[in-house]
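Q: Starting from these lines, generate the structure:
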Amino acid sequence: MFESFSRWAKEKFQRPAIISPARSEQSLASRPLPSVIVPRSAVEQAVDDPIDLVFAVDGFVNAMLNDGLYTRFEINQKAMQVCRADVYLAEVNNGGHSQFIHNCNVYGSLADVIADARAGLAAMGAHGQLAALDKMAGWVAEHPDEAEQQTGFEGGRDDFLDTLDDLFDEAEKAASMLALSALWIVSWPELKIVDDADCGDAIRQLAMANPLRESRLLHRSVGKLASQMIGWRDVGIGLACANAPGPEVKLALGMGRVLDVEGEKQMAYHLRTNAKEPRLCVATPTHAAIYEYIATDPPVARLDENPFAAGAPRVGRKLGHVEAQAIATVIDLAEAYHAPAAVDLLLRKAGFDPTKAVVSANSVVPRDGGAVVNWVVLADGHAFHFQSTPNGGVLLRGGREESLVEAHSLELQEHFDRAAAAGDV
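A: Down below sits the predicted model:
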C-alpha cells in the first residue's frame, strides 16, 4: 500500500498510463468485509428505478474507503466492481473515454479501475460496454504517451476514443448498464438489506469498526501533504505564485485542458489563489508558470464548434514563473527535511486539523547550516508560515515573527516512520 511518501509523490507527475493486471497483493485482513449494506427502498425499487440501488452500493464502497479507510481488498469485491463500472459509465457519459482515462490517470488508478470494471461488466452481462472498455484498454497499452495526454476536451481527445464513445452509446441503448447492474446486485447473498432509517448508522458503524483506521488516518494525512509538498506540479505552481509581482498563494488546482499558451498548445489547469480573480497555470518538466484567466463568450458551443471547446478560457498575461531547477531544489529539500510529516506533526501539536491543510511552496533561503524552505500553510481557517530546516521545523504566524510550535529533526523522523509504517497495514 505504501513504500515512501517521497517516491509516491515524485512518480505521480510522470507515471505512465500502462494497463496492467490489478494488484494481487492482499492486505492484512484475513478476508473482505462479509456484507454490503443497502437501504430497503433501493432494493424494492431496483427493477423500476435501478439507479438508486447502484448509487447505494457506490455509497457503501465510498464510505468504507474514505471513512473506514479499508483497502479495496478488504471490501466485498463485487461491490468494488459495481462501483468501478459505474465510474466508467459516469465518466463516458460526461466526457467520453478520453475524460475517463484522464481522470483515472490523475489518481494513478487507471489499471485498477479497468480491472474492476471489466470484472463487473462481465458478471452483470454488459457485453457491449465491456467490448468498448476492452478496446480502450488495448489502445492505452499500445499508446501510453497518447493516453497521458488525454483531457476530455478539444486538443486532448484522440479520434479513436471518440469512436468508442459511439460504440458505448449503442451498447447502452441495447441494454442499460444500470439495469443490468441492479439485477446482479439483488442476487448477491452478501447483500444486507437495512431499513432506510437505520441504514446510515449501520454503514457508519461498520466504517468505524476498522481496527486499523486511526493509523491509516495518519498515513493518509501525511500522504496528502506529500502530494502538495513533493509533487512537481503543486510545488512548481506554488513557487510561480510566490514569484508573481504581487505574490500569491496557491489554494487549489482544478481541471486541465489543452490551451494556447504563449503560442504553443499546452495542458493548462484552472487555479485558485488568494487573489480575487481565477488563474490558469502550467507545469512542465522545464518550468511552471501562472497566467491571467480570460473568460470567453459565449459559454455554450456554436453550431459549427466542437462542444468540448465551448467556454474554454484564454490564457492571458504571465504573472509568475519558476524554472525546473528551483522546483527540484524545493522537492529535494522537502524530502530530506521530512517536510510533509513536519507540517502534520506541528499542526497536531498546535491543536489544528492537518487532514485538510493546504500547503503552498514559497521560497528557499540559503544559509550556512543548510537552506531554509519557506511554505504557506492554511488549516482550520488560519494562515501560517512553516520554515523547514535541516534541524527540524517551526510553525509561525504573525508575519513569520511568532513561533507557534517547533519540532526537531528526531521528532520528525519518528513521526515520518509512524506514518510510513501505517501504510503497510
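
Q: okay, CA-based contacts and neighbour counts for the rest of this
A: Fine.

Q: All the helices of the stretch 301-425 of the chain, residue numbers only.
A: Here the stretch 301-425 of the chain has its helices, by DSSP state H, counting those that start in this stretch, at 324-336, 339-350, 409-422.

Q: another one to check against the first:
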Amino acid sequence: MLKALLNKAKTAFESKSESPKPIAAQPKYQQHLDLIVVPESAMDAFPDDPNPLVDAMVNYVNFLTQQAQFNRFEISAEAIQAYHVDYYLAQVKNGGHAQFVGNSGANLAYTLADVIDGLKAMKAFDHLALAEKMSKWVAENPEDADAQTGAEGGIAPELAALDNPFYELEKAHPLRPIMAEWIANLEVLQAVDDRMMPRVLQGIKTLNPNLRTRQSKTHIAKLVNQLSNPLFLGLGMAGAKAAKIEPLLQVGTGSNRNVDGQNTMTWFVQTTEGKRFGLSTETGVELREYVDPNGETLPVSLKDTSLDHITSFVPVEVGNVVNSVTHAEIDATKAVCAKLNAPIAIEMLLAKLPEDTEADYVSVRSTGQSLEDQLGASIYVVCNQGSVAYSAIVEESGARLLTEPSHDLLVQVSAVEISEFIEGLQAA
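A: The predicted structure follows:
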C-alpha cells in the first residue's frame, strides 16, 4: 500500500503544470502535489468529533511547508485553503479580525484569498460574508491594515464591528464541523493507517526536487541571523569566551527585570552550563547568572502547590556577570564571519555528515590570523537539540569540522566549493 500511495503522490505531483488559481505575481512552477494524507483515526472520529480531521489537515500542511519544504503553490489548493480558514478562525477567536490582519503580515493578500476561496468551497456563506467585508476594508485601507495588531491602539473600528457577529455565528453554526465535512469529501483525500503515517510523510518529502536547496537556505538564514544580530552574536561570543566555555543552546523571550537597581530588558538564555540571562548595555553584551532563590520554579498548576508556597515564592534574579563583549568586538567578529561566508560554510560542513544534522546555535570563540597568515574564525556549533557539538574552523582557504572535545577532523570544504555552492543557491 505504501508504494502504491507514494506512486500516486508522485504521479499527482508531476502531472500538474499550472497554478491552482490565477493570483497575480504567483510564480510559475512545473509540479504540483494534489494529494492530502490524514491518519485513519481522524476519519474514524468524524463526524462525531470534527477536530481530529481539521487538526490532521493543519498538521499535514505544516509538514509539507516546514519539513518537506514545498511552497504554498506546490501543494493542493484545498489543503492550503483549509489551513488558512482554520488560521482565520483561530486568530479571530483569539484576538479579533484586527489580529488576523496584523499577524498575517506580508502574506495577508494570499491568506485572505485562500480564506475566501475556502469558505466559498465549504459553503460557509455566513462566515464568508464577514471575511469579504474584512477583505474589502483591507483593500480600501492598506496603510491602516499594516497598523493592525488586535491590541489597544491597533484595532480599526470597522474590523472590530465584525468580531461580535463572528462570535455569535460560531455559537450558532461553528465553522470546524463545516470544515471537517468538506475535508472528508475531498477527492484528493487519502486516509492512511496511523502506524504508516510517518513513512508515508517521509516518502512524500522525498518527492520535492528542491528539498535540499530549500533546507540549506532555511538553515543558512538562521545562521546568518546568529552571526550578524548583535545581541545573538554577542551572547554566543560571551559564552564561548567565558572562563569556562559555555556555548549557547537557546535565546528565549525578553522581559524587563531589575538589574543592579535599574529596570532593564533581559533575555532568557540557555547555555551548556544551564540557565542564564543576557542583556545589551551601552558598552556591549553581557551574559549574566540566573539566580533562583527558591531552588525551584513555581508549579504550573495551582492545585500542585499551597498558599504558603505562592506567597513565599521569590522571583528569579539577574546575578553577576559571567562574561561580556564590547560592541567593537561584536562588530569586528560580524565582519569576519561575513567575509568568510561562515554561515554557508557551516551549513556545507554539516550537510556532509552521514546523518541529518542541523545547527541549533553557533558561538564564535575567536577570530584573527592563523599560523598560515589566513583570516579565520573558530566557531562552536551545537546541533540536534543540544545532543551533539562540533568546532567549525572557517578560513579564507576553506573550512573544516572537528569533533568536540577531541578535535578530530570530520569533513572539510574548500573555498572553491563554497563559491560554487553560493552560485548554485543564487541560481536556484
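
Q: Can you pull the TM-score for these?
A: The pair, once superposed, lands on a TM-score of 0.68 when counted by TM-score structural alignment, normalised by the length of structure 1; 378 aligned residues with a Cα RMSD of 4.6 Å.

Q: Looking at the helices of the stretch 301-425 of structure 1, which is nearest to Arg257 of structure 1?
A: Closest to Arg257 of structure 1 of these, according to Cα to Cα: helix 324-336, at 21.7 Å.

Q: in structure 2, which helix has the most residues?
A: helix 77-104 (DSSP state H).

Q: Show me what the next helix or strand after it is packed against.
A: Scanning forward in sequence from helix 77-104 of structure 2 by DSSP states H and E, the next helix or strand is helix 108-122. Contact partners of helix 108-122 of structure 2 among helices and strands, from 3 or more Cα pairs under 8 Å, 6 or more residues apart in numbering; DSSP states H and E: helix 77-104, helix 125-140, helix 175-184.

Q: what's the mean distance for the first one versus structure 1?
A: In the superposition with structure 1, the average deviation recorded for helix 77-104 of structure 2 is 5.3 Å (mean Cα distance after the TM-score superposition for structure 1).

Q: Packing partners of that helix?
A: Looks like helix 77-104 of structure 2 contacts helix 51-62, helix 108-122, helix 142-146, helix 157-172, helix 175-184 (3+ Cα pairs under 8 Å, 6+ apart).

Q: And the first one, what's buried?
A: In other words, helix 51-62 of structure 2. Of the residues in helix 51-62 of structure 2, those buried under the neighbour-count criterion (16 or more other Cα atoms under 10 Å) are Asn51, Pro52, Leu53, Val54, Asp55, Ala56, Met57, Val58, Tyr60, Val61, Asn62.

Q: Include distance to Glu170 of structure 2 when you put those into CSV, please.
A: As requested, the buried residues of helix 51-62 of structure 2 are exported to CSV (distance: Cα to Cα, whole Å):
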residue, distance to Glu170 of structure 2
Asn51, 15
Pro52, 18
Leu53, 18
Val54, 16
Asp55, 18
Ala56, 21
Met57, 20
Val58, 20
Tyr60, 25
Val61, 24
Asn62, 25
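
Q: and of those, the nearest to Leu130 of structure 2?
A: Val54 (21.2 Å).

Q: Report the spatially closest residue to that closest one, excluding sequence-adjacent ones.
A: Distances taken as Cα to Cα, 6 or more residues apart in numbering place Ala180 nearest to Val54 of structure 2, at 5.8 Å, with adjacent residues excluded.

Q: Which secondary structure state is assigned to Trp8 of structure 1?
A: Under DSSP: H, G, I helix; E, B strand; the rest coil, the three-state class of Trp8 of structure 1 is helix.

Q: sorry, back to before: what residue of structure 1 matches up with the residue nearest to Val54 of structure 2?
A: Residue pairing (TM-score structural alignment): Ala180 of structure 2 is matched to Ala182 of structure 1.

Q: Good, we can wrap up now.
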